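# sequence isn't available, so here's the structure alone:
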């Protein structure tokens, strides 16, 4: 006689309970005690298999949860400890997260800015057109990069280099935006100081009454002020080779002077042995006529690469006695 699964389970349950003798249970279900024992062993095997499956499932579930939690904790730790300012907004641009670096950089507490937009940092120096380009770029799913001159809570200004990217969900929809920003105030201020010093130097250099030319080891002009162009009667563009200038030179006796014998080039050739030299030479500009110059030349080591260059300072000089000038 074939018994249903439910009947087998009831018989096994009675056997586990131990309230009835095995023979009575066999009579009740009209089976032999051997059949009952077979049902019991099968049931026990199923129970063990189910328990094993539950343990595996639980272990896998816990492993997945643990790994996910570890990743989440690691990501949060990275965000919280990041030296860069990190802001996350929703798709409408409202702040939903800011890390501690944001607080130290801007002076705003996190609870003050949640629900607001990054517009609270605007200084007014970035044009509306640039903000529109930013918004259009990230709304289109692309990354935007740029520099902001923002305002802290206390009103002071600071510079930030920013990268703003969209965050997509599993269906590819933009749900958030993440901004990673680096405070570059020190760099920008140092760069502004360098540019200011360079502009001041250029202004002073251009106003010097003495004619000054700086020539590198390749005989190229590095610097020349307007007074030098006026005195020599020729343009002195940066990068021009000294030997290629449209000039002729004479010595104190009015004898033609080879360019290679000019004091500045001789000083370049002996830069390791000589430090200064001066001489009176004559220059014949393209328009003709001789202009007598007192040239003072000195080798100078450039600060960045220690390259030897020659600084030539020229002033008008009287015509040497006994010269046969052209």
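That came through, no problem. The structure displayed is predicted, hence computed values, not measured ones.
# please make it C-alpha for all contacts and neighbour counts, starting now.
Noted.
# chain neighbours aside, what residue packs nearest to residue 144?
Spatial nearest neighbour of residue 144, excluding adjacent residues (C-alpha to C-alpha, 6 or more residues apart in numbering): residue 164 at 5.2 Å.
# state the helix or strand in which the one you found lies.
strand 157-168 (DSSP states H and E).
# ok, second structure coming up, stack it against the first:
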């Protein structure tokens, strides 16, 4: 299997990178009102939902009450002005389990420069930290 991955990397690195992202990075896309219009399998698995349960739902239903409303208001103001936002966000899964994601949100603009949607990329912060601190053998 490793030989196949190495071959794919040498022959078409763009496809290899996209496959890695698809398998390891949770991604969702929201319209400018915050309604989810796309969620990849990785995101759905992490929050314990199927994509059809998420489509059309305002992304804020997953937000925990750990951060104050002013935090989210500032985050959305930044995004609506076309700026990328990075930081940690807390979500609740369908079963009410709290999960913390290192998140990057990228506003996408139309041809006139108006924000029309947002791409959310999530790394499970707990998983990242566990991998960093595993003892080496």
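Everything's here; your move. Please read these numbers as outputs of a predicted model, since none were measured by experiment.
# counterpart of the residue nearest to residue 144 of the first structure in the second structure?
Aligning on TM-score structural alignment places residue 164 of the first structure opposite residue 105 in the second structure.
# check contacts around its match.
Going by C-alpha atoms under 8 Å, 6 or more residues apart in numbering, residue 105 of the second structure touches 79, 84, 85, 86, 118, 119, 120, 121.
# ok, those residues vs residue 62 of the second structure, which is closest?
residue 120 (13.1 Å; C-alpha to C-alpha).
# residue in the first structure matching the closest one?
Per TM-score structural alignment, residue 120 of the second structure is aligned with residue 179.
# any idea how far the residue lying closest to that match once chain neighbours are set aside is from residue 33 of the first structure?
Excluding its sequence neighbours, the residue lying closest to residue 179 of the first structure (C-alpha to C-alpha, 6+ apart) is residue 164, at 4.3 Å. Using C-alpha to C-alpha, to the nearest Å, one gets 76 Å for the distance from residue 164 of the first structure to residue 33 of the first structure.
# again, but for residue 41 of the first structure
Distance from residue 41 of the first structure to residue 33 of the first structure, by C-alpha to C-alpha: 12 Å.
# then residue 200 of the first structure?
110 Å.
# next one: residue 128 of the first structure
Counting by C-alpha to C-alpha - residue 128 of the first structure and residue 33 of the first structure are separated by 90 Å.
# with neighbour numbers in mind, choose between the two.
residue 33 (15 against 10; other C-alpha atoms under 10 Å).
# strands of the first structure, residue ranges please.
85-90, 95-98, 144-151, 157-168, 174-183, 211-215, 221-224, 248-250, 256-257, 276-284, 291-301, 308-316 (DSSP state E).
# for the ones you listed, which one sits closest to residue 112 of the first structure?
Closest among these, using C-alpha to C-alpha: strand 95-98, at 10.2 Å.
# relative to the second structure, what is the average displacement of the closest one?
Between strand 95-98 of the first structure and its aligned stretch in the second structure, the superposed structures give an average distance of 0.4 Å (mean C-alpha distance after the TM-score superposition for the first structure).
# that strand maps to which residues in the second structure?
Under TM-score structural alignment, the match for strand 95-98 of the first structure is residues 36-39.
# same deal with stretch 292-309 of the first structure?
Residue span in the second structure matched to stretch 292-309 of the first structure, by TM-score structural alignment: none.
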